[in-house]
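Student: just a sequence and a predicted model for now, questions to come.
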Amino acid sequence: MIVCVVIFSTTFMYASEGPAEVSFVTRLPAEMTLKEISRNKLHHSDGRFINPLNSRHYRDFTELLKWKFFSTNEFKGLYKDDHVIEVSIDWSRVQSHTGLSITFVTHSTLMIMDKGTSILIDPVLYGLFWPIRDFTPLDESSRQIPDPAYILITHGHYDHLDKRSLKQFAGFSRHISPLGYRDILEDIGAQHITELDWFDAFNDGPRTIILLPCNHWTMRNPVTGPNTALWGSYVIKTSAGPTIYVSGDTAYFDRFTEIGSEFEIDLAVFNLGAYEPRWFMEKSHISPEDTVKAFIELGAKKLMVIHWGTFRLGDEPVHLPPVAIKEQMEKAGLSDRLVEIRHGETLFFDDTPGTGKK
């Protein structure tokens, strides 16, 4: 059980102070734009990074213990409905499509096919470590993903950056990440590495990949502490035409309208999962209600949610998030703008997102 708590500590908490008395969370004036924050490097601090989008400190170790050992899980009675579903993907069908498609592989792993160029996001293909159970394991053929041209990493938490999965593509793919992951990528043998700061862009002809701020943090090792590397979301301007926003792990923040003003987003993909209990998770992971709010503020045309159904990282059942987001979208009168997709399914874009067939 002690091992379990240490594992969870790398994903869900850190204290407000760490090595060298560095403050990891700050709050900047509301009148500053995200671009101004990024241009002035105000999220950089003495070899680490700080989160300017969150006014409060994150949870400390005592609060983690309180959650895991001394709080009541109101959802536990629903766990009996959670079940393992092996995921199978026909990659030949995905590859043969000549336009734009997006495949929900597992957890937060996405494969975007953009006119024959593949972009793999946060590949975690082999599950996590004990005692975290994998409810949507990939069958062997589904792990044999065609070599992607690009791999995007949102941040360093273990359910998003898996060295075993990345090593599978080390010699072929260009690995694109926020600042601070070069050592890890070189360690797994990656030959082509591009690190981005917030609002930096990687251009490939008519295709552009932009790293944006989000309200999160990162840590690989509790000894070295948090935020030795950066985290972020991505905007992908595809060569096929549509623009895709990938939130990465994020709590709600009040700048989605600003992002929506900068980019005309066709499909917003939000990480929705590990959001309960709210008293503990609200600083790291967005809720269903706030996902709808953020979607509206972005002005995106369609919404898709991932980061559910694979690992039980929060109190909620693994299959609850898609049910909850459907209810919230119905309440907002936006049911027709929700793309419902399950693990292993592919959305093939026609003229606009949401008109493709799975």
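Tutor: Received it, and whenever you're ready, just let me know what you need.
Student: from here on, contacts and neighbour counts on C-alpha atoms
Tutor: OK.
Student: so residue 112 is in which element?
Tutor: Element membership of residue 112, judged by DSSP states H and E, is strand 109-114.
Student: go ahead and flag the most central residue of this protein.
Tutor: Centrality entry for the chain: nearest residue to the mean C-alpha point is residue 248, 2.5 Å, by Cα atoms, centre = their mean.
Student: quick check: the residue nearest to it when sequence neighbours are not counted vs residue 292, distance?
Tutor: Spatial nearest neighbour of residue 248, excluding adjacent residues (Cα to Cα, 6 or more residues apart in numbering): residue 233 at 5.0 Å. As for residue 233, its distance to residue 292 is 17 Å (criterion: Cα to Cα, to the nearest Å).
Student: those two - which one has more neighbours?
Tutor: For the pair residue 233 and residue 292, the greater number of neighbours falls to residue 233 (25 against 21), based on other Cα atoms under 10 Å.
Student: check contacts around residue 9.
Tutor: With contacts defined as Cα atoms under 8 Å, 6 or more residues apart in numbering, residue 9 is in contact with 61, 64, 222.
Student: any chance of these in TSV with neighbour count and secondary structure as columns?
Tutor: Putting the contacts of residue 9 into TSV (neighbours: other Cα atoms under 10 Å; DSSP: H, G, I helix; E, B strand; the rest coil) gives the following:
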residue	neighbour count	secondary structure
61	16	helix
64	19	helix
222	15	coil
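Student: distance to residue 312 added to these, as a markdown table?
Tutor: Written out in a markdown table, the entries for the contacts of residue 9 read as follows (distance: Cα to Cα, whole Å):
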| residue | distance to residue 312 |
| --- | --- |
| 61 | 20 |
| 64 | 16 |
| 222 | 21 |
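Student: and here is the other one:
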Amino acid sequence: MADLTKKEEYAEPIFVNGRFENPFPTWKQPGLFNLCKYFLFDSNESAILSQESLDATLPVLQPDFKDFQSSSPDGMRVAWLGHSSLLVQFDGVTILTDPIFSKRCSPFQFVGPKRFRDAPCQVSDLPPIDLVLISHNHYDHMDYHSIVDLQKKYGSRLTWFVPIGDKRWMEESGCTNVREMTWWQEETFDNHENIKVACVPCQHWSSRKAYLGVNQSLWSSWCVIGPTQRFYFAGDTGYCEAFKQIGRRYGPFSLAGIPIGAYKPRWFKRAQHVDPEESVQIHMDVRSEKSIGIHWGTFRLTHEHYLEPRTKLKEEVEKQNLQPEDFITLNHGEIQFITNSKTK
């Protein structure tokens, strides 16, 4: 870990008139005019050709969670459950990120963005889980039905970590044991005194009501620090200076989940969603030994081809002279065991 006795400026959220603001010069709030321009006039390459092509190019595997019943001392287990949902296990703790198992990421299940790849499992199939990390309150990251089902299954055994401003909504949805945190705040995890959770910055925005109620809650990425392994979850973000700060303060990381999709057109999405080139830069900034691409291949949210994030990621990894296994993608439901040097 970096020497925190040295003076360094760390990004802090701005709170003005009841709303949070990004402190980064790279931020630009998406406006209604550009949203209309995006939907009406931008070229869209995201069409899905056929179910057969999807099954061949982006298969959905049925995960076998038997190995998640006990933690290995030699590394980390990780499963990609679609979009930004990762199941990660290390140092005796099992973590779920931004869970969404619903058919649509929408306030309603009859309209809104629909999955073109089914969830590889449902909440009822999951192994024991200790904590859930929520990055922000957009519907593709804070899904009501998935949260309700998780709370019903695990009850008070489950601890929820959410950015400041989201605790009330979580509790109104039936959740107990909710920890609400702001950037750079750290807490020790219940019943796991050797596990530390840190809320850290990213560049995004929040709202559950389109352009009403914008930024009344914060957005964040997360670090989970164990005695032998470190995990970083980038959430949903545009590129900003915060990632170098995170790397200096909490890196190196054994594993990071970093978004690689939903980035076109760049004139509209750059501030809020990274492209694969920027994703690889985040991987290097936070000093991650291994990274997995998330936030792609599940919902048609933007205008790039559904396989472009994976292709562009491979190209950028090669361009930066990284090893192919340093930053990878998984199929839906695929489980990997990550072995690396033990980062302390």
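Tutor: Received, thanks. Keep in mind that this is a model prediction, so the values were computed, not measured.
Student: about what we covered before: separation between the alignment partner in structure 2 of the residue nearest to the centre of structure 1 and residue 279 of structure 2?
Tutor: Using TM-score structural alignment, the equivalent of residue 248 of structure 1 in structure 2 is residue 235. Relative to residue 279 of structure 2, residue 235 of structure 2 is positioned 12 Å away (Cα to Cα).
Student: which residues does the counterpart of residue 226 of structure 1 in structure 2 contact?
Tutor: Under the alignment defined by TM-score structural alignment, residue 226 of structure 1 is paired with residue 214 of structure 2. Residues in contact with residue 214 of structure 2 (Cα under 8 Å, 6+ apart) are 19, 205-208.
Student: quick check: residue 214 of structure 2 vs residue 204 of structure 2, distance?
Tutor: The span separating residue 214 of structure 2 from residue 204 of structure 2 equals 11 Å under the rule Cα to Cα.
Student: what do you get for residue 189 of structure 2?
Tutor: Applying Cα to Cα, one obtains 26 Å for the distance of residue 189 of structure 2 from residue 204 of structure 2.
Student: in terms of neighbours, single out the busier of those two.
Tutor: The neighbour count for residue 189 of structure 2 versus residue 204, taken as other Cα under 10 Å, is higher for residue 204 (24 against 18).
Student: residues touching the aligned residue in structure 1 for that one, list them.
Tutor: Matched by TM-score structural alignment, residue 204 of structure 2 corresponds to residue 216 in structure 1. In this structure, residue 216 of structure 1 makes contact with 51, 231-232, 249-251, 283-285, judged by Cα under 8 Å, 6+ apart.
Student: so which of those wins on neighbours?
Tutor: Using other Cα under 10 Å as the neighbour definition, the contacts of residue 216 of structure 1 reach their maximum at residue 231, which records 31 neighbours.
Student: that one against residue 176, yeah?
Tutor: No. In this structure, residue 231 of structure 1 sits apart from residue 176 without contact. The criterion is Cα atoms under 8 Å, and the distance is 11.9 Å.
Student: follow-up on the earlier one: surely the match of residue 248 of structure 1 is within a helix?
Tutor: No. Remark: residue 235 of structure 2 does not belong to a helix; assigned using DSSP: H, G, I helix; E, B strand; the rest coil, it is coil.
Student: list the contacts of it.
Tutor: The neighbours of residue 235 of structure 2, taking Cα under 8 Å, 6+ apart as the test, are 84, 98, 134-136, 202, 220-222, 257-259.
Student: against residue 147 of structure 2, how distant is residue 155 of structure 2?
Tutor: For residue 155 of structure 2, the distance to residue 147 of structure 2 (Cα to Cα) stands at 11 Å.
Student: the helices in the stretch 201-344 of structure 2, which residues?
Tutor: Across the stretch 201-344 of structure 2, reading from the start of the chain, the helices by DSSP state H, counting those that start in this stretch fall at 242-250, 266-269, 276-285, 308-319.
Student: single out the most deeply packed of these.
Tutor: Greatest average neighbour count among the helices of the stretch 201-344 of structure 2 goes to helix 276-285 (a mean of 22), per mean count of other Cα atoms under 10 Å.
Student: which bit of structure 1 covers it?
Tutor: When helix 276-285 of structure 2 is compared against structure 1 (TM-score structural alignment), it corresponds to residues 288-297.
Student: okay, the angle between the lengthiest strand in structure 2 and helix 242-250?
Tutor: Looking across structure 2 with DSSP state E, the single longest strand is strand 192-200. An angle of 150 degrees separates the directions of strand 192-200 of structure 2 and helix 242-250 when computed by axes from the mean of the first three to the mean of the last three Cα atoms, to 10 degrees.
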